[in-house]
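A.B. asks: The following block contains a protein sequence and its predicted model.
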Amino acid sequence: MSVLTVTPHAPAAASGPAPAALSRRLPSYAVVGASCTVAYLVLFWALSAILPSMAANTLAMLTTAIANTAANRRFTFGVTGRAGAVRDHLGGLIAFLIGLAISTLSLAVLPSGSSATAELIAVILANGLASAIRFALLQGWVFNPRLRSATH
């Protein structure tokens, strides 16, 4: 059994050409995303036993979105320290709200009384779409070197 480790990358401003930076960032983003997705699914499953599915979804997503932004900030985009942390987390919050809207819509279109399995499948598919959108936002806006240097 091998152990996969994630190490921080160079800061966003020093990451080089876009294709090279993208190829370095995607594996780290995938590890962080997979870890947060598993945590989200466990939380959603546990919370949906005691809360309505919409409330369980919101609480599980909010909890894991904060951890996701912090982990991506450090490991995927190589940003450390407190400088810009509030801006980064606000950007992560916007990405969270988009993901929440997608997953809430996926639950809303399910027929009333759908099984827990159907709900899990719906949120897994929705989170796949939300993850792609989140990466695009983090890469192109939140951790974009040109935008970061303009605000620091």
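C.D. replies: That came in fine, so what should we check first?
A.B. asks: Every contact and neighbour count from this point should use C-alpha atoms.
C.D. replies: Will do.
A.B. asks: tell me which residues in the helix ranked longest in the chain are buried?
C.D. replies: Of all the segments assigned as helix in the chain under DSSP state H, the longest by residue count is helix 18-48. By neighbour count with 16 or more other Cα atoms under 10 Å, helix 18-48 contains the buried residues 21, 24-25, 28-29, 31-33, 36-37, 39-41, 43-45, 47-48.
A.B. asks: try it against this one:
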Amino acid sequence: MTATSGRRHLGRQLFRFAVIGVGSTVFSLVLFAVLKTWLSNQPANALALIISTVLNTAANRHFTFDAGGQEGHFGVQVRSLVLLGITWAATALGLAVLDHYHPSAGTGAATLTMAVGSAIATAIRFVLLRKWFAPTPELTAELE
């Protein structure tokens, strides 16, 4: 793979990752806001993140990193639990700080807090997913 094609490939990956990420984040935030009508912040956050992480990982695996098929699918979903942990830690910490300093904060403030935590975790998510789906040296040699 040449440097130019590598940059183009990275650019496509970043674009697809961003589109899926925006959709996943919107889905997670809407789901959080809906769940918040029945649950408190932390359980609503955890449930929304679990559902959106599974869907996000499957979409990125297929569309962003062209790792379709069933081979390795379960292992990737298990590793995505690491991503879930990172995202949950960032959002749960933000919600805990919000609850501590403004216990009567509404759904809008809680949802915004979740969005900020999710944005922080997103950069980490891309780096890890890209590493997990990186082609092996043998496959890279075949593509050249």
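C.D. replies: Now that the structure is in, tell me what you want to look at. All values derive from a computational prediction rather than experimental measurement.
A.B. asks: Got a TM-score for the two of them?
C.D. replies: Once the chains are overlaid, their TM-score stands at 0.85 when taken by TM-score structural alignment, normalised by the length of structure 2; 135 aligned residues with a Cα RMSD of 2.1 Å.
A.B. asks: ok, back up a step: ok, average deviation of the longest helix of structure 1 from structure 2?
C.D. replies: When structure 2 is superposed, helix 18-48 of structure 1 averages 1.1 Å from its matched positions, counting by mean Cα distance after the TM-score superposition for structure 1.
A.B. asks: now for that helix, which elements pack on it?
C.D. replies: If you count contacts as 3 or more Cα pairs under 8 Å, 6 or more residues apart in numbering; DSSP states H and E, helix 18-48 of structure 1 packs onto helix 53-71, helix 116-137.
A.B. asks: so stretch 29-49 of structure 1 corresponds to what in structure 2?
C.D. replies: Correspondence between stretch 29-49 of structure 1 and structure 2 is established over residues 17-37, with TM-score structural alignment as the criterion.
A.B. asks: follow-up on the earlier one: the longest helix of structure 1 to helix 53-71, inter-axis angle?
C.D. replies: Counting by axes from the mean of the first three to the mean of the last three Cα atoms, to 10 degrees, helix 18-48 of structure 1 points 140 degrees away from the direction of helix 53-71.
A.B. asks: tell me how far stretch 135-143 of structure 1 is from the chain's mean position?
C.D. replies: Averaging C-alpha coordinates over stretch 135-143 of structure 1 and over its chain gives two centres that are 11 Å apart (Cα atoms, centre = their mean, to the nearest Å).
A.B. asks: Any buried residues in that stretch, and which?
C.D. replies: Neighbour-count burial for stretch 135-143 of structure 1, with 16+ other Cα under 10 Å as criterion, is recorded at 135, 137-139, 142-143.
A.B. asks: Start and end of that stretch, how far apart?
C.D. replies: Taking Cα to Cα, to the nearest Å as the measure, stretch 135-143 of structure 1 stretches 10 Å from start to finish.
A.B. asks: All set now, cheers.
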